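**Student:** Show me the folded form of this:
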Amino acid sequence: RILQYLVPVKLLQGKMPSQALLHKYGLREYEGLVQALRRGNLRIFNRCLEDYQGAFIRQGTYLILEKLKILAYRNLVKRIYLVQGSEKVNLGSVEKALAWLEEPIDMDEIECIMANLIYKGYIKGYISHQKKFLVVSKKDPFPTDAIIMKS
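**Tutor:** Model prediction:
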């Protein structure tokens, strides 16, 4: 029972439990959520939150889990960065990926999300507003030590 509360706290710290651990202790409601966070898949993330909303609200963990969405954005941008193989992440690619993931967001909101990721230290870089690029640092652009969520 304590794992119902420990898992969300550890997720906020960027520590992902294994699927085996979740399965062993019957925490199936977290399996899809963890997988979605790892992959940056906002469609699955939103679906898991919606499917288990009642259970998460009863446990008192829903609002904590909702805060994890920013990590899903971070990991999506990281995947795009790895695919593009360049320090310049085209925000148009982010927009297309989000639309494909059923999370259609306009460019202004995407820039706002990127600004928040930079501000919180989840991404090292800057936004080129005119060129619609996120330019990430050549050294450690997605620091893992910055993932500990700041309230």
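
**Student:** rest of the way, CA atoms for contacts and neighbours
**Tutor:** Will do.

**Student:** Can you spell out which helices and strands pack onto the lengthiest helix in the chain?
**Tutor:** Longest helix in the chain, counting residues (DSSP state H): helix 69-84. Contact partners of helix 69-84 among helices and strands, from 3 or more C-alpha pairs under 8 Å, 6 or more residues apart in numbering; DSSP states H and E: helix 28-39, helix 42-51, strand 88-90, helix 91-100, helix 107-119.

**Student:** residues in contact with stretch 101-117?
**Tutor:** 41-43, 70, 73-74, 91-92, 94-95, 98-99, 123, 126-127, 129, 134 (C-alpha atoms under 8 Å, 6 or more residues apart in numbering).

**Student:** One more, so I can put them side by side:
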Amino acid sequence: MLFDHCVVYGNVVQALRRGDLRLLRYAFQEHEDRFFRFAVYLVLEKLELQVYQRLLKKDLYYPKAEGPKQSSPAEVGSNCQSIEMVIDVDEVEGIMAMLIHKSLVKGYFAHKSRVVVLSKH
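**Tutor:** Reported below is the predicted structural model:
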């Protein structure tokens, strides 16, 4: 029984650690019936924001290339894993707004210049 839970929740835990949205969505699809049966699907679905947060922080705090501490706009996203889905600008803005609103990321939008400014602290 313990092994069964490790298989079911293992991908969710790995997705949180890695900031891997694709793995999280795969885990939801693979074990959706079990998550509904145990009444944890909605709770687990809320973890998606934490995965976005981890993905963003991993890319900003641990840049791929050695060099200056600040990432240039071209470098941001260099560590992101390939996600086989299309996300439009409005969806990204919504995700960023939610992360900022929930205090998972510190930052603000500069709408005039179409930039989001994030703090590392």
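
**Student:** quick revisit: how about residues contacting the longest helix of the first structure?
**Tutor:** With contacts defined as C-alpha under 8 Å, 6+ apart, helix 69-84 of the first structure is touched by 36-42, 45, 87-89, 93-94, 113, 117, 122-123, 142, 147.

**Student:** Now a ChimeraX select for only the buried ones of the residues you listed.
**Tutor:** Per 16 or more other C-alpha atoms under 10 Å, the buried members of these correspond to this ChimeraX selection:
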select :36,37,38,39,40,41,42,45,87,88,89,93,94,117,122,123,142,147
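
**Student:** CSV for the helices and strands packed on helix 69-84 of the first structure, including distance to Ile80 of the first structure?
**Tutor:** Putting these into CSV (distance: least, C-alpha to C-alpha, whole Å) gives the following:
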stretch, distance to Ile80 of the first structure
helix 28-39, 11
helix 42-51, 14
strand 88-90, 7
helix 91-100, 7
helix 107-119, 13
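
**Student:** out of the ones you listed, nearest to Glu66 of the first structure?
**Tutor:** Among these, the nearest to Glu66 of the first structure by C-alpha to C-alpha is helix 42-51 (7.6 Å).

**Student:** Where does that closest one end up in the second structure?
**Tutor:** With TM-score structural alignment applied, helix 42-51 of the first structure matches the range 21-30 in the second structure.

**Student:** how far apart are the matching stretch and its match in the first structure?
**Tutor:** Following the fit onto the first structure, the mean deviation recorded for stretch 21-30 of the second structure is 0.5 Å by mean C-alpha distance after the TM-score superposition for the first structure.

**Student:** Okay, buried residues for that stretch please.
**Tutor:** Neighbour-count burial for stretch 21-30 of the second structure flags Leu21, Arg22, Leu23, Leu24, Arg25, Ala27, Phe28 (criterion: 16+ other C-alpha under 10 Å).

**Student:** Show the buried residues in the contacts of stretch 101-117 of the first structure.
**Tutor:** Looks like those have 41-42, 70, 73-74, 91, 94-95, 98, 123, 126-127, 134 buried, using 16+ other C-alpha under 10 Å.

**Student:** Would you format those residues as JSON lines with distance to Gln4 of the first structure included?
**Tutor:** Output for these, formatted as JSON lines (distance: C-alpha to C-alpha, whole Å):
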{"residue": "Asn41", "distance to Gln4 of the first structure": "22"}
{"residue": "Leu42", "distance to Gln4 of the first structure": "22"}
{"residue": "Ile70", "distance to Gln4 of the first structure": "21"}
{"residue": "Tyr73", "distance to Gln4 of the first structure": "24"}
{"residue": "Arg74", "distance to Gln4 of the first structure": "24"}
{"residue": "Leu91", "distance to Gln4 of the first structure": "36"}
{"residue": "Val94", "distance to Gln4 of the first structure": "33"}
{"residue": "Glu95", "distance to Gln4 of the first structure": "34"}
{"residue": "Leu98", "distance to Gln4 of the first structure": "29"}
{"residue": "Ile123", "distance to Gln4 of the first structure": "29"}
{"residue": "Tyr126", "distance to Gln4 of the first structure": "37"}
{"residue": "Ile127", "distance to Gln4 of the first structure": "38"}
{"residue": "Leu134", "distance to Gln4 of the first structure": "36"}
